[in-house]
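[1] Quick one, fold the following:
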Amino acid sequence: MFNAVIDAPFGKVGIRTDGQALREIVYLPGQTASVEPDGELAARAAEQIAQYFENADAGFDLPLAPLGTEFQRRVWDGICSIEAGEVLTYGELAKRIGGLSPRAVGQACGDNPFPLVIPCHRVVSASGLGGFAHHGGEGFFRDVKRWLLAHECTSNRFQLR
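    As a prediction, the model looks like this:
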């Protein structure tokens, strides 16, 4: 059950909170029923996500639940240092945060419970787009990643390959 489900240009976004912190953001297909925010934090998260969809430079100021392992949090912190309109490969991010394995970085990206807030879509494969949210191959999740990257490159900050 979600505390809110809002419209997104690519479908819907589900938001889960515990009232004090954001617990999860989930990309959902367009036919998913919308859910009005059931509390102040869910409403704040929905508003900030909607602002991001309007303006890729909009920031997030949401309390995040302390999830993930120490390694995952290290990767997620590294992801947060990637500016809108910039992309890094899994290998480049691995080097930036301490010479880790690109594969391990990719796994941590896929485990990210806070996409958009922790913008894992900005991490790509050395040979192209790469997977997204532990989904390889073509389909909904890679289409979401494409949309997010295209949304952020509206000022021609980078070119999609």
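
[2] use CA for all of it now, contacts and neighbours both
    Noted.

[3] what comes into contact with stretch 95-111?
    Residues from elsewhere that reach stretch 95-111 (Cα atoms under 8 Å, 6 or more residues apart in numbering): 71-72, 74-76, 78, 90-94, 120, 123, 132-134.

[4] Give the buried residues for it.
    100, 102, 104-111 (16 or more other Cα atoms under 10 Å).

[5] Distance from it to the middle of the chain?
    Its chain's average C-alpha position is 15 Å from that of stretch 95-111, according to Cα atoms, centre = their mean, to the nearest Å.

[6] can you give me the helices for the chain?
    40-54, 70-80, 90-96, 102-110, 140-152 (DSSP state H).

[7] Nearest spatial neighbour of P115, chain-adjacent residues omitted?
    Closest residue in space to P115, ignoring its immediate chain neighbours: I25 at 6.2 Å, by Cα to Cα, 6 or more residues apart in numbering.

[8] I'd say the one you found and P119 touch.
    No. The criterion here is Cα atoms under 8 Å, and I25 misses it with P119 at 11.5 Å.

[9] residues touching the most centrally placed residue in the chain, list them.
    Nearest residue to the geometric centre of the chain (Cα atoms, centre = their mean): P115, 2.2 Å. Residues in contact with P115 (Cα under 8 Å, 6+ apart) are 25-26, 121.

[10] before we move on, back to that, buried subset of the contacts of stretch 95-111?
    Buried among those (16+ other Cα under 10 Å): 72, 74-76, 78, 90-94, 120, 123, 132-133.

[11] Among the residues you listed, which one sits closest to G59?
    C120 (14.8 Å; Cα to Cα).

[12] residue contacts, that closest one?
    Shown in contact with C120 (Cα under 8 Å, 6+ apart): 76, 79, 109-110, 112.

[13] compare with the first, here's sequence two:
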Amino acid sequence: MQTVFINSPLGITKISGDEKGVGLISVLSEGELSTTIPNQLQEAVIQLQEYFEGKRQDFTFKLNPKGTDFQQKVWQELRNIPFGKTISYLDLSKKLGDVKAIRAAASANGKNPLWIVVPCHRVIGSDGSLTGYAGGLWRKKWLLEHETPSNQQSLF
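    Presented below is the predicted three-dimensional model:
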């Protein structure tokens, strides 16, 4: 497993993975930046930098997150949320086929190991509130505003 630390507008981004794909992307408040980027992580670094520069809306590098079958199903459904759009936790559980699975879906959402790439930040409360976010609500707000078209006013 290779790891690299890069700078982002929201803090230090940690990216870990191997030849099977990227398994972890997280944000840290502080840390030491990497001076070299392992070959297996170069595409992930480039695409994340393009995202932060406003030049990319989706990611194509290989992913390999570890989780239960249910978590994998939730994370796959999160990847279907279009750039610049949000859904509620209730909508997410409906898309998973079980409206009663709202808490389980929210829990899997919170355990998402692939920050930004699996866009858990696009899930909000049914009332439009930002609700919890592992990286801090200020980061969730920043990400949603970053994804709001310039000709559209942010709701947050």
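
[14] Within its local environment, how many residues does L22 of structure 1 see?
    Per other Cα atoms under 10 Å, the neighbour tally for L22 of structure 1 reads 21.

[15] Quick check: chain neighbours aside, which residue is closest to it?
    Spatially, and ignoring its direct neighbours in sequence, L22 of structure 1 is nearest to L64 (4.8 Å; Cα to Cα, 6+ apart).

[16] Just give the number of residues close to that neighbour.
    By other Cα under 10 Å, 15 other residues sit near L64 of structure 1.

[17] Would you confirm that it contacts A21?
    Yes. Between L64 of structure 1 and A21 there is a contact at 5.1 Å, judged by Cα under 8 Å.

[18] what's the spacing between R96 of structure 1 and D143 of structure 1?
    Distance of R96 of structure 1 to D143 of structure 1, computed by Cα to Cα, to the nearest Å: 27 Å.

[19] Over to V124 of structure 1?
    V124 of structure 1 is 14 Å from D143 of structure 1, by Cα to Cα.

[20] quick one, which of these two is more surrounded?
    Legend: neighbour count by other Cα under 10 Å for V124 of structure 1 and D143, higher for V124 (21 against 13).

[21] Find the nearest non-adjacent residue to that one, please.
    T89 (4.7 Å).

[22] A45 of structure 1 too?
    L62 is the one closest to A45 of structure 1 (Cα to Cα, 6+ apart), at 6.9 Å.

[23] Now for the one you found: which residues touch it?
    21-22, 44-45.

[24] Please identify which pair of those lies farthest apart.
    By the measure Cα to Cα, A21 and R44 form the most distant pair in the contacts of L62 of structure 1, at 11.0 Å.

[25] got a list of what the counterpart of H151 of structure 1 in structure 2 touches?
    By TM-score structural alignment, H151 of structure 1 lines up with H146 in structure 2. Counting by Cα under 8 Å, 6+ apart, H146 of structure 2 touches G54.

[26] So the residue sitting furthest away from the middle of structure 1 versus T17 of structure 1, what's the distance?
    Computed with Cα atoms, centre = their mean, the residue of structure 1 farthest from its C-alpha average is G99, at 22.8 Å. From G99 of structure 1 across to T17 of structure 1, the span is 34 Å (Cα to Cα).

[27] and V118 of structure 2, how many neighbours does it have?
    Neighbour count for V118 of structure 2, taken as other Cα under 10 Å: 24.

[28] my read: it touches N80, true?
    No. Between V118 of structure 2 and N80 there is no contact under Cα under 8 Å: 9.0 Å.

[29] Tell me the spacing between W147 of structure 1 and Q20 of structure 1.
    30 Å.

[30] Which single one of the buried ones among the contacts of stretch 95-111 of structure 1 is nearest to K12 of structure 1?
    A133 (15.3 Å).

[31] Would you check that Q51 of structure 1 makes contact with A58?
    Yes. Using Cα under 8 Å, Q51 of structure 1 is in contact with A58, at 6.2 Å.

[32] so what's E43 of structure 2 closest to, chain neighbours aside?
    E43 of structure 2 sits nearest to F61 (Cα to Cα, 6+ apart), 6.3 Å away.

[33] For P38 of structure 2, which non-adjacent residue is spatially closest?
    Using Cα to Cα, 6+ apart and skipping residues adjacent in sequence, the residue nearest P38 of structure 2 is Q2, 6.8 Å away.
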